[in-house]
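Participant: predicted structure and sequence below. I'll ask about it afterward.
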Amino acid sequence: MQLERAAIGRGLGAAVPALDLIVDGPLPVVVAVQTDERPLLVSMLLAGRIRCDSGRVLVDGRDDADELRRRSALVDTPIVAEPTAGIALKTIVAEEFSFAGLPTSGRAVRAFLADHNLAEYASLPVRSLLPADRIRVLCELAVLRAGVDGIIVTSPERHGGEPSQWFGPLADLAERGVTVTVVTDYATAAILVSLGARDGALPEPEVPELSSPTDSLESDPQ
């Protein structure tokens, strides 16, 4: 996914100034933003939920908002994808199973929570989860939906906890082939980059080509 000068609004009053981002690769990608409303707007841009007023949002090199929506899931995004704090975790799991077309029986929900070491939280409100567990389970639920291969996690720092504690589950998902984007503040973004995430505002690092033994022999002046 790529944003090319994508903006919402214009000039000094733009809600989202022009952004150039590359979101791809085997590492979680961080997008650092400022202001209270901008994380929501940038997340929705990345997921194809809203269109930019100028610039482009590309998926596999194409301007295709429908495909972007099909392949992307917003995770814990305030207002649009944030579970109500007082709802029991098992209810949230059942709802996500329904969206994914999976059985929503109590047995299926209990099995999922047991597999993720969260069985004891089944009847507790989602606000009781530790930040790392919250992020992990909501991400795992999001990727159950058919066709979803990218997630956008919005402002995870607002729940507290050390970024080092909840970065691991995101890195694991990225290693499994899921495109993981974290929209966060500048301080948290710097910490995540130090932990191994990639800054989406920077070009992807070039991977040097490995020379073969025959290349070495051909270049040998003997």
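Facilitator: Cool, got the structure. Numbers count the residues shown, from 1 in each chain.

Participant: from here on, contacts and neighbour counts on C-alpha atoms
Facilitator: Noted.

Participant: okay, now the nearest residue to residue 23 once chain neighbours are set aside: neighbour count?
Facilitator: Once flanking residues are discounted, residue 23 sits nearest to residue 1: 5.1 Å by Cα to Cα, 6 or more residues apart in numbering. Using other Cα atoms under 10 Å, residue 1 has 19 other residues around it.

Participant: and residue 1, what does it touch?
Facilitator: Neighbour list for residue 1: 22-24, 46, 57-61 [criterion: Cα atoms under 8 Å, 6 or more residues apart in numbering].

Participant: try residue 133
Facilitator: residue 166.

Participant: what helix or strand is it located in?
Facilitator: Using DSSP states H and E, residue 133 maps to helix 131-142.

Participant: distance from the chain centre to that helix, please.
Facilitator: 11 Å (Cα atoms, centre = their mean, to the nearest Å).

Participant: give the next helix or strand downstream of that helix.
Facilitator: Next along from helix 131-142, by DSSP H and E: strand 150-154.

Participant: and that next one with helix 131-142, angle?
Facilitator: 150 degrees (axes from the mean of the first three to the mean of the last three Cα atoms, to 10 degrees).

Participant: can you pull the buried residues of stretch 166-183?
Facilitator: Neighbour counts over stretch 166-183 (16 or more other Cα atoms under 10 Å) mark 166-174, 178-183 as buried.

Participant: got it, and stretch 54-64?
Facilitator: Here stretch 54-64 shows 55-59 as buried, counting by 16+ other Cα under 10 Å.

Participant: next, the distance between the ends of it.
Facilitator: 15 Å (Cα to Cα, to the nearest Å).

Participant: which residues sit against it?
Facilitator: The contact list for stretch 54-64 (Cα under 8 Å, 6+ apart) reads 1-8, 18, 45-46, 65, 67-68.

Participant: neighbour-wise, which one of those residues leads?
Facilitator: Counting by other Cα under 10 Å, top hit in the contacts of stretch 54-64: residue 46 with 29 neighbours.

Participant: just the ones in strands from the contacts of stretch 54-64, please.
Facilitator: Residues of the contacts of stretch 54-64 located in strands (DSSP state E): 2-8, 18.

Participant: here's the one I want to compare it with:
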Amino acid sequence: MLTTHQLHIDGRRHTLLPATTLEARRAEVLLVQAEGQERRTALALALTGRMKPTTGTVAMGHDDSMASLRRRSAIVDSPDVNAPEHHLTVRSLAAEDLALVPQKFRDRTRPTEWLVKNGFRDILEKWIEEVDPGRLLHLQLELALANKDVDIVVIDSPDRHTANDENWLPLLEQLADGNMGRGPDTHADTPPRPLTVVAVVGRFPDGWEGAAETAGNAMAVPAPLPPSLPTPLPTTTDDDGLPPGPDDTGGLDGGEPGTEPLETVEQLDTEPNRAPEPDACDVPDVNEEELPPAQGAGTQNAKEGEER
């Protein structure tokens, strides 16, 4: 079983791999979705002990030794790492990969014989760019299994070659079940060789119901912010620093402190042209004895005749 805990890798200018925790079991295919080719390759290298993580751990069972992980794992078809170059022939690819197998076996230095025995006679003389992607992936998986110490196989971005998942997913399931790597020299009584298989992909295949994880799944989630409270209104203060009292508010009309309230409509004079009635106290007192006697109508007429 292959496990990682908070596996994190920093690059020169940015994070290559955010914190990732996963568990891959024997005889099953684990798909790990990661954004970007750099991130997928960094994860594939770390899972096979070929890149040291900045923080976190990766272990095979209870063994966290990077040397043991490198010895018992294989990385397949990783761009700029060990992906087959197009200028090579199939024979040249087989010769290079077989030469890196640490154990000695009969066809280690005879790539042509190995290709024929393992069913690749039809593409023996072809260039890498001429081989169907599914067929080329099958060849790389068989070459990885030539190393009998391998228990973990990590495939880097198998979905980058084709949009058809049937070209690579059944091969990985066959690899995990232990039904691959059984050449014609394998004895009939030899038990299957189930493996731990991890594929780092750009997207999950449609309808995939197997084991699946996402790179960065162990990133710390920020705590939710507390609910915002209403902003209190500013409070005015008197010169002494205390809030204003009820007598300083300027009355019910909301005026400034210390001002008189405005008159209402009922208080306004609706007949401004009418002279004000004099007050009783403003009339001077007159003595009736000092008044001249009233003249009658006859006396007034006599005076008018004399004037004529």
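Facilitator: That came in fine, so what should we check first? Here the structure is a predicted model, which means the values were calculated and not measured.

Participant: kindly provide the distance from residue 145 of the second structure to residue 94 of the second structure.
Facilitator: From residue 145 of the second structure to residue 94 of the second structure the distance is 12 Å (Cα to Cα).

Participant: of these two, who's got more company?
Facilitator: residue 94 (23 against 20).

Participant: would you turn the buried residues of stretch 54-64 of the first structure into JSON lines with distance to residue 149 of the first structure and secondary structure?
Facilitator: Listed next are the buried residues of stretch 54-64 of the first structure as JSON lines, based on distance: Cα to Cα, whole Å; DSSP: H, G, I helix; E, B strand; the rest coil:
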{"residue": "55", "distance to residue 149 of the first structure": "24", "secondary structure": "strand"}
{"residue": "56", "distance to residue 149 of the first structure": "20", "secondary structure": "strand"}
{"residue": "57", "distance to residue 149 of the first structure": "17", "secondary structure": "strand"}
{"residue": "58", "distance to residue 149 of the first structure": "15", "secondary structure": "strand"}
{"residue": "59", "distance to residue 149 of the first structure": "12", "secondary structure": "strand"}
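
Participant: which of the ones in strands among the contacts of stretch 54-64 of the first structure lies closest to residue 85 of the first structure?
Facilitator: Here the nearest of these to residue 85 of the first structure, counting by Cα to Cα, is residue 8; it sits at 29.9 Å.

Participant: before we move on, the earlier item: mind putting the ones in strands among the contacts of stretch 54-64 of the first structure in JSON lines, distance to residue 213 of the first structure included?
Facilitator: Formatted as JSON lines, those follow (distance: Cα to Cα, whole Å):
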{"residue": "2", "distance to residue 213 of the first structure": "36"}
{"residue": "3", "distance to residue 213 of the first structure": "40"}
{"residue": "4", "distance to residue 213 of the first structure": "40"}
{"residue": "5", "distance to residue 213 of the first structure": "43"}
{"residue": "6", "distance to residue 213 of the first structure": "45"}
{"residue": "7", "distance to residue 213 of the first structure": "48"}
{"residue": "8", "distance to residue 213 of the first structure": "52"}
{"residue": "18", "distance to residue 213 of the first structure": "46"}
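
Participant: in those, find the pair that's most separated.
Facilitator: Greatest spatial distance in these: 2 and 8, 15.7 Å, computed using Cα to Cα.

Participant: all helices in the first structure, in order from the N-terminus.
Facilitator: 38-46, 65-71, 89-99, 106-115, 131-142, 163-175, 186-195, 213-219 (DSSP state H).

Participant: need the winner for burial among the ones you listed.
Facilitator: Most buried of the helices of the first structure, by mean neighbour count (mean count of other Cα atoms under 10 Å): helix 38-46, with a mean of 23.

Participant: so that one corresponds to what in the second structure?
Facilitator: Aligning helix 38-46 of the first structure against the second structure (TM-score structural alignment) gives residues 39-47.

Participant: distance from that stretch to the first structure after superposition?
Facilitator: Superposing on the first structure and averaging over aligned pairs (mean Cα distance after the TM-score superposition for the first structure), stretch 39-47 of the second structure comes out at 0.5 Å.

Participant: of the contacts of residue 1 of the first structure, closest to residue 97 of the first structure?
Facilitator: The closest of the contacts of residue 1 of the first structure to residue 97 of the first structure turns out to be residue 46 (Cα to Cα; 23.7 Å).

Participant: which ones are touching that closest one?
Facilitator: Applying Cα under 8 Å, 6+ apart to residue 46 of the first structure gives the contacts 1, 57, 152.

Participant: then residue 49 of the second structure?
Facilitator: Residue 49 of the second structure makes contact with 66-67, 69-70, according to Cα under 8 Å, 6+ apart.

Participant: now with 6 Å, please.
Facilitator: 66, 69-70 (Cα atoms under 6 Å, 6 or more residues apart in numbering).

Participant: what residues of stretch 153-168 of the second structure count as buried?
Facilitator: For stretch 153-168 of the second structure, a neighbour-count test (16+ other Cα under 10 Å) marks 153-159, 167-168 as buried.

Participant: can you list contacts of it?
Facilitator: Contacts for stretch 153-168 of the second structure (Cα under 6 Å, 6+ apart): 73-78, 134, 197-201.

Participant: that one: end-to-end distance?
Facilitator: In stretch 153-168 of the second structure, first residue to last residue: 14 Å (Cα to Cα).

Participant: and stretch 79-91 of the first structure, by the same measure?
Facilitator: 18 Å.

Participant: outside of stretch 115-131 of the first structure, which residues touch it?
Facilitator: With contacts defined as Cα under 6 Å, 6+ apart, stretch 115-131 of the first structure is touched by 85-90, 113, 159, 161.

Participant: skip the chain neighbours and tell me the closest residue to the counterpart of residue 109 of the first structure in the second structure.
Facilitator: For residue 109 of the first structure, the aligned position in the second structure is residue 111, judged by TM-score structural alignment. In space, and not counting its chain neighbours, residue 111 of the second structure is closest to residue 95: 5.2 Å by Cα to Cα, 6+ apart.

Participant: kindly report the same for residue 82 of the first structure.
Facilitator: Using Cα to Cα, 6+ apart and skipping the chain neighbours, the partner closest in space to residue 82 of the first structure is residue 76 (4.3 Å).
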